[in-house]
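Sequence and predicted structure below; questions after.
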Amino acid sequence: MLIKYLFLILLWILWCFFHSIMISKSLTDYLKNRFEKLFIFYRLFFNLTAIITIIPVLIYTYSIKTSPIFTWDGYLRIIQILMLLTAVYLCFAGAKQYNLSQVMGLAQIREKSSTSLISQDNKINIAGIHRIIRHPWYSAVFLLIWAQNMDISGLIVNIILTIYLVTGTVLEEKKLVQSIGRDYQEYQKKADMFFPVKWIAGKILRNCC
């Protein structure tokens, strides 16, 4: 069974690495310069490739599932439900602020433009949920994966995905700082990355004082 878990770790690390390479600035800049007219299809290609390549990884993950080592039973079920409801809310709240057509890669093809996902004018969006947290969809992913009953394979996957999301977000924000500059740094001071600690603390202080 150890070999199976090691292979599982390898598969997920390879998928994360491949996913990261595809969105790396060095590769995307090269492809944009090399295939300028065709680059409008890249976002859609990236999404489809990410989905297709993760399918066999998921199939293998579920093929080695064993008895749970942790379950959300009893009073813990309330916490689980709250986590899932919060994740659903974050998904919808984030969707209101993103151009979903652009996220999927369809807008780029329709408009024949490879514009940034930030916005058309390269400005940050601090409306709605973004006033509280900077990455609502990533927060939703954290809640969704950790709100599940877990066996050993599930725990391994959750740890890998958590490390990957945190690392990827830090690198992504470095690119945003390079692209937007001081405005994004100021935004980082006002809103938390994943969970609204600053917002909650502010509410508590205002109510107490």
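Done, it's in. In this text the structure is predicted, and so the values were computed from the model without any measurement. Numbers count the residues shown, from 1 in each chain.

only C-alpha atoms for contact and neighbour calcs from this point on.
Will do.

how about residue 16, what does it touch?
residue 164 (CA atoms under 8 Å, 6 or more residues apart in numbering).

Below is structure B, check it against A:
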Amino acid sequence: MDWVPHLAYAALWASFGLGHSLFAGRAMKARMAALGRWYRLTYNAMAAVHLAVVVAGGVWLLGDRPPFAPPWPLTAAQGVLALAGLLLLAWASRFYDMGRLAGLRQIRDPDAPESEPLRLDGPHRFLRHPFYAAGLMLFWGLAQSPLGLATALWGSLYFLIGSRVEERRLLALYGGAYADYRRRIPGFIPAPLLGRRPLPPA
């Protein structure tokens, strides 16, 4: 195996993670405060461009490798996993203010609060990070080539590290309410699969 393309692709993902952390940090937020209502949208646009560079780099480095030829039951299982990830992503999207996440609501309403109330409904009854979980399912469901497998590996590492950072932010934002929620509900695996009770319906 030629490790140079894989290491280069890993470096691209590392640059994305470091860039995300840098621009989400307090120092950079203070510098970008002059953007006002446009801050969130600008942040998301820069992240999208950076991610596009990572993906394009992966295609250039590893896209010419032939796909794997696993037995059909594994291919079918991966297809089911990817479909489940899409369904979870669609379900979770119904319980977030997607305009706020994208930065569009802040443009229309500059006085809107930066964060939403703590969500304990929908998929959050079963797991704390439905978007991350859906992303992991999609990564591994589509890992059917060297590029797909490398993307699943480095993307999963990015999500796992990102979830740790997100946990600290949520604890600081919601305090004891989130600490209690974290004790009761798993991060990525639905509570019933671990023998734990989900939260009651809201």
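It's in. Being a predicted model, the structure only gives us computed values, none of them experimental.

Need the nearest residue in space to the residue nearest in space to the middle of structure 2, chain neighbours excluded.
Nearest residue to the geometric centre of structure 2 (CA atoms, centre = their mean): residue 132, 4.1 Å. Excluding the flanking residues, the one nearest residue 132 of structure 2 by CA to CA, 6 or more residues apart in numbering is residue 159, at 6.3 Å.

The one you found - how many residues pack around it?
Each residue near residue 159 of structure 2 was counted by other CA atoms under 10 Å, and the total is 18.

Need the counterpart of it in structure 1.
Taking TM-score structural alignment, the alignment pairs residue 159 of structure 2 with residue 165 from structure 1.

In which helix or strand does its match reside?
Secondary structure from DSSP states H and E places residue 165 of structure 1 in helix 152-180.

got it, and residue 179 of structure 2?
Under DSSP H and E, the secondary-structure element containing residue 179 of structure 2 is helix 176-184.

Which stretch of structure 1 lines up against that helix?
Correspondence between helix 176-184 of structure 2 and structure 1 is established over residues 182-190, with TM-score structural alignment as the criterion.

what's the answer for stretch 76-95 of structure 2, then?
Under TM-score structural alignment, the match for stretch 76-95 of structure 2 in structure 1 covers residues 78-97.

got the contact list for the aligned partner of residue 54 of structure 2 in structure 1?
Taking TM-score structural alignment for the superposition, residue 54 of structure 2 sits opposite residue 57 in structure 1. Taking CA under 8 Å, 6+ apart as the definition of contact, the neighbours of residue 57 of structure 1 are 8, 11-12.

What of residue 162 of structure 1?
Neighbouring residues of residue 162 of structure 1 by CA under 8 Å, 6+ apart: residue 142.

ok, now how distant is it from residue 4 of structure 1?
In this structure, residue 162 of structure 1 and residue 4 of structure 1 are separated by 21 Å, where distance is defined by CA to CA, to the nearest Å.

I'd say residue 40 of structure 2 and residue 107 touch.
No. Between residue 40 of structure 2 and residue 107 there is no contact under CA atoms under 8 Å: 9.1 Å.

what about these two, which has more around it?
Taking residue 40 of structure 2 and residue 107 together and counting by other CA under 10 Å, residue 40 has the greater number of neighbours (22 against 17).

The more buried one: helix or strand, and which one exactly?
Once you assign secondary structure using DSSP H and E, residue 40 of structure 2 falls within helix 39-62.

cool, and residue 18 of structure 2?
helix 3-24.

ok, average deviation of that helix from structure 1?
Once fitted to structure 1, helix 3-24 of structure 2 is off its aligned match by 1.8 Å on average (mean CA distance after the TM-score superposition for structure 1).
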